[in-house]
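Colleague: sequence unknown, structure follows:
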């Protein structure tokens, strides 16, 4: 097999966002672990969540970040995309969070986005909805 730099570059460029997306999820998880006070609680457990959509046999869902303690549960999405995240992504996260048994825990939502957020979503930011970009993370770390 002959080495082709052009083909190698094409393969890398076609897959870089997928690779970076995974790394971005890990970065967001670490940010949550290192800065729990920003979200109002210290999670006892931080991980991912996935499962089958209730009443839809062949449909599954996943949530990039789920963190909880006895009183709170945080649901997070990590978006490594060149597009700003809008209201539809938040609605999707809300729907997916309904599939998780949360007990009486207070629900908190966070969306991490490489490219920022659309105005319709920014207007909803509150103590239960955090919208975070890499620039916001850098500011927290004093970079």
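Modeller: All right, it came through fine. Computed from a predicted structure; not experimentally measured. Numbers count the residues shown, from 1 in each chain.
Colleague: from here on, contacts and neighbour counts on C-alpha atoms
Modeller: Fine.
Colleague: quick one: the strands in this protein?
Modeller: 45-52, 60-68, 72-79, 106-113, 129-132 (DSSP state E).
Colleague: Next one for the comparison:
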């Protein structure tokens, strides 16, 4: 049986289908250490990172919007991806020509400017109001930002570091 865990909204149920259900027979046969090793191997990259992304999109970004950080109120908030390999964690638009692009990073290191430049390249693939839009960028990182990234944000009023 295949379960698409990306469509499950409840984080506990998502965890269960990713890490418990596939190893149910090992758990039942009391091979707990084996299952714990499997959970440890993929817990951050296959679960925590997605949970963090959801928190950023559904809690932190709305906090910034309520504080009028961007100067407009998006009417649509989601993520964006093309049919190949490009994904943007957060894209928010209003009924005018304003758009927010965001990245959420659950990493051990502070976020550096390369993530901004990578996002800038990804935005070129987003066709929404491409010729006439005001672009804003928001970054969420569990371990903060490098000095270079902080300086870049200070120099550019359309970059927000949370």
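Modeller: That came through, no problem. No experiment lies behind these values; they were computed from the predicted model shown.
Colleague: what's the TM-score for these two chains?
Modeller: Between these two chains, after superposing, the TM-score reads 0.81 (TM-score structural alignment, normalised by the length of the first structure); 126 aligned residues with a C-alpha RMSD of 1.5 Å.
Colleague: Any chance of TSV for the strands of the first structure, columns distance to residue 100 of the first structure?
Modeller: Shown next, in TSV, are those (distance: least, C-alpha to C-alpha, whole Å):
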stretch	distance to residue 100 of the first structure
strand 45-52	9
strand 60-68	10
strand 72-79	10
strand 106-113	11
strand 129-132	18
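Colleague: Tell me which of the ones you listed is the most buried.
Modeller: Across the strands of the first structure, the average number of neighbours (mean count of other C-alpha atoms under 10 Å) peaks for strand 72-79, which reaches a mean of 24.
Colleague: so how much does that strand differ from the second structure once superposed?
Modeller: In the superposition with the second structure, the average deviation recorded for strand 72-79 of the first structure is 0.4 Å (mean C-alpha distance after the TM-score superposition for the first structure).
Colleague: What is that strand packed up against?
Modeller: Helices and strands touching strand 72-79 of the first structure, by 3 or more C-alpha pairs under 8 Å, 6 or more residues apart in numbering; DSSP states H and E, are helix 5-34, strand 60-68, helix 87-97, strand 106-113.
Colleague: The last one vs the second structure, average distance?
Modeller: Which is strand 106-113 of the first structure. Mean deviation for strand 106-113 of the first structure: 0.5 Å (mean C-alpha distance after the TM-score superposition for the first structure).
Colleague: give me the stretch of the second structure that that strand matches.
Modeller: Matched against the second structure by TM-score structural alignment, strand 106-113 of the first structure falls on residues 134-141.
Colleague: just the second one next, same as before
Modeller: With TM-score structural alignment applied, strand 60-68 of the first structure matches the range 85-93 in the second structure.
Colleague: So what touches that stretch?
Modeller: By C-alpha atoms under 8 Å, 6 or more residues apart in numbering, the surrounding residues in contact with stretch 85-93 of the second structure are 53, 57, 74-81, 99-104, 119, 122.
Colleague: repeat for stretch 35-54 of the second structure
Modeller: Counting contacts by C-alpha under 8 Å, 6+ apart, the residues outside stretch 35-54 of the second structure that touch it are 11, 15, 19, 23, 26-27, 89, 104-106.
Colleague: Most neighbours of all these, which one?
Modeller: Neighbour counts for the contacts of stretch 35-54 of the second structure (other C-alpha atoms under 10 Å) peak at residue 104, which has 24 neighbours.
Colleague: Need the counterpart of it in the first structure.
Modeller: Under the alignment by TM-score structural alignment, residue 104 of the second structure pairs with residue 78 in the first structure.
Colleague: Thank you kindly, that will do.
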